[in-house]
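> Provided below are the primary sequence and the corresponding predicted coordinates.
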Amino acid sequence: MLNILVLGGTDEARRLAAALVARPGTHVVSSLAGRVRDPKLPVGEVHEGGFGGPDGLAAWLAERRVDVVVDATHPFAARMTASAVEATGRTGLPLLILRRPGWRQGPGDDWRWVPSLAAAAELLPSLGERVFLTTGRRSLPVFAGLDGQWFLARSVDPPEPPAPRRLEVLLSRGPFTVEGELALMREHRVEVLVTKDSGGEMTTAKLVAARELGLPVVIVRRPALRAGVPAVVTVEAALAWLDSATGAGTPG
């Protein structure tokens, strides 16, 4: 039996788990961080909550006799990726990083790339007063001191304080449509969009809508991938890597 741990919560992680569960002789455990109250669960066994850092993860990998780890977490889950790198290094297990490609600027886009949420907050006063914030509920404290801006913050779960004084919260989960995003931005008279370079197709509609409305978009760059760790950008490539590295899916 080949034991695979998939660190995820992303759409790619769910699709990878579904493909692996269907393979004879393969046991998959999908790990969710537990930061969303009602997450979309993958098929197969699920581990919810953290592991207790690199030490806890290394112990869990040994106890469960895991053969290979696939880190298919969100592109901004840097702490989990760091734990996976350290834990697999200690245990000698192979690690693959599955990250969907980042977004690419096209004709008509007015994108402002920044290295951090703090840099995004510093830039906002020069771009507009009414801000559509789609950087996740945990990011709101970074913008709490901007009393001159009004924020529409969209997240899956309610945010916790501190938060901007002038704030409206919209609880919603993607995917979203261009028509819906256009209507939302027009209704709230949005002047600037702030987001992270999450990549993928589920939330690109807001970028298209911002382009059509001629709005500036502030995009936080994603953390760099770990040097020396194999990485792929599609589920199909991840499956091929697993076949090569472990023999998963190989007859006989």
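Noted; the coordinates are in hand.
> only C-alpha atoms for contact and neighbour calcs from this point on.
Noted.
> where does residue 145 fall, helix, sheet strand or coil?
Assigned with DSSP: H, G, I helix; E, B strand; the rest coil, residue 145 falls in the coil class.
> In contact with it: list those residues for me.
When the contact criterion is C-alpha atoms under 8 Å, 6 or more residues apart in numbering, the partners of residue 145 are residue 164.
> one more time with 6 Å
With C-alpha atoms under 6 Å, 6 or more residues apart in numbering as the criterion, no residue contacts residue 145.
> Against residue 213, how distant is the most centrally placed residue in the chain?
By C-alpha atoms, centre = their mean, the mean C-alpha position of the chain lies nearest to residue 74, the distance being 2.5 Å. Note on residue 74: its distance to residue 213, by C-alpha to C-alpha, to the nearest Å, is 28 Å.
> remind me, longest helix of this protein?
Looking across the chain with DSSP state H, the single longest helix is helix 78-91.
> tell me which strands and helices that helix is in contact with?
For helix 78-91, the helices and strands in contact under the criterion 3 or more C-alpha pairs under 6 Å, 6 or more residues apart in numbering; DSSP states H and E are helix 53-63.
> Only the buried residues of the helix it packs on, if you could.
54, 57-59, 61 (16 or more other C-alpha atoms under 10 Å).
> ranges for the helices of this structure?
Under DSSP H, the chain gives helices at 11-21, 53-63, 78-91, 117-123, 178-187, 205-213, 235-246.
> which other residues reach the fourth one?
It refers to helix 117-123. Residues outside helix 117-123 that contact it (C-alpha under 6 Å, 6+ apart): residue 143.
> same deal with the first one?
The set of residues external to helix 11-21 that reach it, using C-alpha under 6 Å, 6+ apart, is 42-43, 72, 235.
> Any chance of a markdown table for the helices of the chain, columns distance to residue 141?
Shown next, in a markdown table, are the helices of the chain (distance: least, C-alpha to C-alpha, whole Å):
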| stretch | distance to residue 141 |
| --- | --- |
| helix 11-21 | 27 |
| helix 53-63 | 24 |
| helix 78-91 | 19 |
| helix 117-123 | 10 |
| helix 178-187 | 23 |
| helix 205-213 | 23 |
| helix 235-246 | 34 |
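> and the comparison structure, right after this:
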Amino acid sequence: MSVLILGGTREAATLARACANAGVRDCLVSLAGRTAAPQALPLPVRIGGFGGVEGLVRFIRAEGVTGLVDATHPFAARISAHAVQAVAQTGIPALALHRQGWVKQAGDIWLEVADLAAAVTALGIRPRRVFLTIGRQGLPAFAAAPQHHYLVRTIEPVGDALAVPHLAELNARGPFDARAEAELMARAQVDVLVTKHSGGASTYGKVEAARMLGLPVVMIARPATGHMPATQSVDEALAFVAAHGGM
């Protein structure tokens, strides 16, 4: 194994398939393990954390990693920050494969906030019907506002992540069509959408649907993770993998 791909996203899966199709196979995809049934990939996969920056540095040195691609979710701030530090300590080349952010369009009603706590505050005191699409990990923050009626969509079951009296749950994986999203939101009488500014096409349908329905969107900003050379092109990421030992 030469190139380590930090994955868990559609972009990482696309890169893995591109590597396999191009005969670039000396690489490993690392997944955090938060999804019980991750998508099958045509490259070797490891699941689980590394144990912080020190653990990632040890892994890089022990496994002879000669290059790293950070293709994690834009909100996987911790592992991305650890990757920046580990790359600095080991001196290996690295590239971030970023998905393109969404651009506000005419008709969008966005309230842009810095984090989950600010999103909770933005909902206000008056009870509202909230479509919450932020992933399972961020749900506990909204227990501070139990007066709202929440429609929560996650890949994994919510379980006890959000203990509120009014909760409806959907378990689904994108992509999601804008028209179907609009029908869902209208049927559930949603007042406001809360989402992370994840970017990409797979989940943009809900943002389009909110625009179609004239609904406000509480848009949580991407966290800062440090600096690493970046691209939005899978082809460029494939070229990086091939150039740094993944053959």
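Received, thanks. This structure is a prediction, so every number in the text was calculated from the model and none was measured.
> Fetch the TM-score of the aligned pair.
Here the TM-score for the pair of chains, by TM-score structural alignment, normalised by the length of structure 2, is 0.93; 246 aligned residues with a C-alpha RMSD of 1.9 Å.
> before we move on, back to that, who wins for neighbours among the contacts of helix 11-21 of structure 1?
residue 72 (30 neighbours; other C-alpha atoms under 10 Å).
> Compare the helices of structure 1 and give me the one nearest residue 5 of structure 1.
Residue 5 of structure 1 lies closest to helix 53-63 among the helices of structure 1, at 8.4 Å (C-alpha to C-alpha).
> so the closest one matches what in structure 2?
Counting by TM-score structural alignment, helix 53-63 of structure 1 lines up with residues 52-62 of structure 2.
> Just give me the mean distance for that stretch relative to structure 1.
Its match in structure 1 and stretch 52-62 of structure 2 itself, once the structures are fitted together, sit a mean 1.2 Å apart by mean C-alpha distance after the TM-score superposition for structure 1.
> ok, and what's touching that stretch?
Under the contact criterion C-alpha under 6 Å, 6+ apart, stretch 52-62 of structure 2 has outside partners 50, 82, 86.
> can we see that at 8 Å?
Here stretch 52-62 of structure 2 has contacts from 50, 66, 79, 82-83, 85-87, 89-90, using C-alpha under 8 Å, 6+ apart.
> Can you select the buried ones from those residues in ChimeraX?
Isolation of the buried members of the contacts of stretch 52-62 of structure 2 (16+ other C-alpha under 10 Å) is achieved in ChimeraX through the command below:
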select :50,66,79,82,83,85,86,87
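> of the contacts of stretch 52-62 of structure 2, closest to residue 206 of structure 2?
Among these, and counting by C-alpha to C-alpha, the member closest to residue 206 of structure 2 is residue 79, at 26.9 Å.
> For the closest one, give me its contacts.
Residue 79 of structure 2 makes contact with residue 52, according to C-alpha under 8 Å, 6+ apart.
> ok, 10 Å please
Going by C-alpha atoms under 10 Å, 6 or more residues apart in numbering, residue 79 of structure 2 touches 6, 32, 49-50, 52-53, 56, 70, 72-73, 85, 225.
> who touches the residue in structure 2 sticking out farthest from the centre in this structure?
Distance from the centre of structure 2 peaks at residue 126, with 29.8 Å (C-alpha atoms, centre = their mean). Applying C-alpha under 10 Å, 6+ apart to residue 126 of structure 2 gives the contacts 145, 147-148.
> ditto for residue 93 of structure 2
Residues near residue 93 of structure 2 by C-alpha under 10 Å, 6+ apart: 3, 65-69, 87, 228-229, 240, 244.
> List the ones among the contacts of helix 11-21 of structure 1 that fall in strands.
Secondary structure assignment by DSSP state E places none of the contacts of helix 11-21 of structure 1 in strands.
> ok so, going back, now, which of the contacts of stretch 52-62 of structure 2 sits nearest residue 187 of structure 2?
The closest of those, once distances to residue 187 of structure 2 are taken by C-alpha to C-alpha, is residue 79, at 37.7 Å.
> just checking, what residue in structure 1 corresponds to that closest one?
That one, residue 79 of structure 2, aligns with residue 80 by TM-score structural alignment.
> tally of neighbours for residue 4 of structure 2?
Neighbour tally, residue 4 of structure 2, other C-alpha under 10 Å: 25.
> Would you check that it makes contact with residue 30?
Yes. Counting by C-alpha atoms under 10 Å, residue 4 of structure 2 touches residue 30, with 7.2 Å between them.
> which residues do the two both contact?
In contact with both residue 4 of structure 2 and residue 30: 45, 70, using C-alpha under 10 Å, 6+ apart.
> Please pick the buried ones from the contacts of residue 93 of structure 2.
Using 16+ other C-alpha under 10 Å, the buried ones in those are 3, 65-69, 87, 228, 240, 244.
> Make TSV from those residues and add distance to residue 94 of structure 2 to it.
Shown next, in TSV, are those (distance: C-alpha to C-alpha, whole Å):
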residue	distance to residue 94 of structure 2
3	9
65	11
66	9
67	6
68	5
69	6
87	7
228	7
240	9
244	9
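> now, among these, which is nearest to residue 36 of structure 2?
residue 69 (23.1 Å).
> All good on my end, thank you.
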